[in-house]
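J.: After the sequence you'll find the predicted model.
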Amino acid sequence: MKKILSLLAVLLVTVTVYAQKVLVSDPAHSRIEFAVMHLGINDITGNFDKANLTINADEKSFVNSKINFQVEPSSINTHIEARDNHLKSADFFNVETYPTMVFNSTSLKKQKKNYYKLYGNLLMHGVTKPVELTLIYRGSTVNPMSKKTTHGYQVLGTLKRSDFGVGPNFPEAIISDLVRIKGDFELTEK
């Protein structure tokens, strides 16, 4: 009986391993962008130059996959050096104290073909809060340069900066509390 149970355990582990595919983002073709309204009349946009996404994809049922991404706030880029330095300061991201933002998924629900609601916990500025995002599968193709299958995913959402204590001294009349995010990622199997 012990041999049968051991064999079943090995089979279960083997099936689980084969049902998982780890996808990692290509830094040259992946980015997280944001937009926030300034003075109630204009969007200010930027991105984080250092961001990565990992998907532990369940090949049998994608909704069982685990998704996480990590961002280095010190890599913020709005194309205005003085503004970038201010955003890195204690007035906003305080990158010396909080060098990373991390998202870990808790669940994934299919909405329609290639569209999912992505639920998880976001750690930003020392605060962890549950967030709801949209995940879109953009397709797969073989990259003619690397010969690897490349998968495209997009993450969309809106966050409140006040939920994470970012820029508390700047009222909404100056900088909107709502921040729209868009992440575009190309991933290959690890």
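T.: Yes, it's here. Numbers count the residues shown, from 1 in each chain.
J.: For the rest of this, base every contact and every neighbour count on C-alpha atoms.
T.: OK.
J.: Can you pull up the most central residue in the protein?
T.: Nearest to the centroid of the C-alpha atoms of the chain, with distances taken as Cα atoms, centre = their mean, sits F69, at 4.0 Å.
J.: Put this next to the first one:
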Amino acid sequence: MAATKWTLDLSHSELGFKIKHLMISNVTGKFTKFNVAAETENDDFSNAKLVADIDVASIDTANQQRDEHLRNADFFGTETHPTMKFVSTEVEKVDDDTYNLYGNLTIKDITKPVKLSVEHSGIATDPWGNVKAGFSISGKINRKDWGINYNAALETGGVMLGEELKLQGEIQLVKQAS
């Protein structure tokens, strides 16, 4: 059976994160420029091979000063490490619409394995005849595993930033003609 290629519908997709700030609340952000491509042998995505490239400089936390700080060497160092990359290694079907997606995440030239939870929301054809597949993705990583170590001690104890990043995404893929 021939593989089916799927490409990202960026206008109907988002990729975001949350991190603890001052130990009392979360700061959220997103990446506005990214690409996802998938190859499958069937429409249930149980054997999908997926690659995602993220333009780190497109980080947006709704605060320009913070975004500039996140782009510098204290965090992502976008001058020398402009992209993050995820390459899937395995898809584990949990039930009819839930998967565990395993893969390698590269940030700042450091590659580590990660596990993401994926809910496959289904497949539909839009009014223009495009076949689309929708997914909700979530996961957690420790930023220090990728050398993102910046922090500051608080006078009251604790630290300014949590180590855990919560990842979330809404991804819509478009089936390509064979």
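T.: That came through fine. Given the structure is predicted, the values throughout are model-derived calculations rather than measurements.
J.: follow-up on the earlier one: surely the residue nearest to the centre of structure 1 and K50 touch.
T.: No: when contacts are counted by Cα atoms under 8 Å, F69 of structure 1 is not listed as touching K50 (10.7 Å).
J.: what's the single longest helix in structure 1?
T.: For structure 1, the helix that runs over the most residues, judged by DSSP state H, is helix 2-18.
J.: starting at the chain centroid, how far to that one?
T.: Distance of helix 2-18 of structure 1 from its chain centroid, counting by Cα atoms, centre = their mean, to the nearest Å, is 33 Å.
J.: So for it, what gets flagged as buried?
T.: Judged by neighbour count (16 or more other Cα atoms under 10 Å), helix 2-18 of structure 1 contains no buried residues.
J.: What of stretch 180-190 of structure 1?
T.: Counting neighbours by 16+ other Cα under 10 Å, stretch 180-190 of structure 1 gives 180-189 as buried.
J.: Could you dump the residues you listed into a markdown table with distance to H79 of structure 1 and secondary structure added?
T.: What follows is those, written out as a markdown table (distance: Cα to Cα, whole Å; DSSP: H, G, I helix; E, B strand; the rest coil):
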| residue | distance to H79 of structure 1 | secondary structure |
| --- | --- | --- |
| R180 | 18 | strand |
| I181 | 17 | strand |
| K182 | 17 | strand |
| G183 | 18 | strand |
| D184 | 19 | strand |
| F185 | 21 | strand |
| E186 | 23 | strand |
| L187 | 26 | strand |
| T188 | 29 | strand |
| E189 | 32 | strand |
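J.: where do the strands sit along structure 2?
T.: Residue ranges of the strands in structure 2, as given by DSSP state E, are 4-8, 14-21, 25-31, 34-40, 49-55, 59-60, 83-95, 98-107, 110-125, 131-142, 161-175.
J.: Who are the packing partners of the fifth one?
T.: Helices and strands touching strand 49-55 of structure 2, as assessed by 3 or more Cα pairs under 8 Å, 6 or more residues apart in numbering; DSSP states H and E, comprise strand 34-40, strand 83-95.
J.: Would you reformat those strands as CSV and include distance to D9 of structure 2 and mean neighbour count?
T.: What follows is these, written out as CSV (distance: least, Cα to Cα, whole Å; neighbours: other Cα atoms under 10 Å):
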stretch, distance to D9 of structure 2, mean neighbour count
strand 34-40, 9, 18
strand 83-95, 17, 17
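J.: So which of the ones you listed is nearest L161 of structure 2?
T.: Shortest separation from L161 of structure 2 across those is recorded for strand 83-95, at 20.9 Å, computed as Cα to Cα.
J.: Could you check how far the closest one is from the centre of its chain?
T.: Its chain's C-alpha centre lies 11 Å from the corresponding centre of strand 83-95 of structure 2 when counted by Cα atoms, centre = their mean.
J.: same thing with stretch 64-71 of structure 2?
T.: The gap between where stretch 64-71 of structure 2 is centred and where its chain is centred comes out at 19 Å by Cα atoms, centre = their mean.
J.: Which positions within it qualify as buried?
T.: The neighbour-count check on stretch 64-71 of structure 2 (16+ other Cα under 10 Å) flags 67, 70-71 as buried.
J.: In terms of distance to N149 of structure 2, which of the residues you listed ranks first?
T.: L70 (11.7 Å).
J.: Now do the same for that closest one: its match in structure 1.
T.: With TM-score structural alignment as the matching criterion, the partner of L70 of structure 2 in structure 1 is L87.
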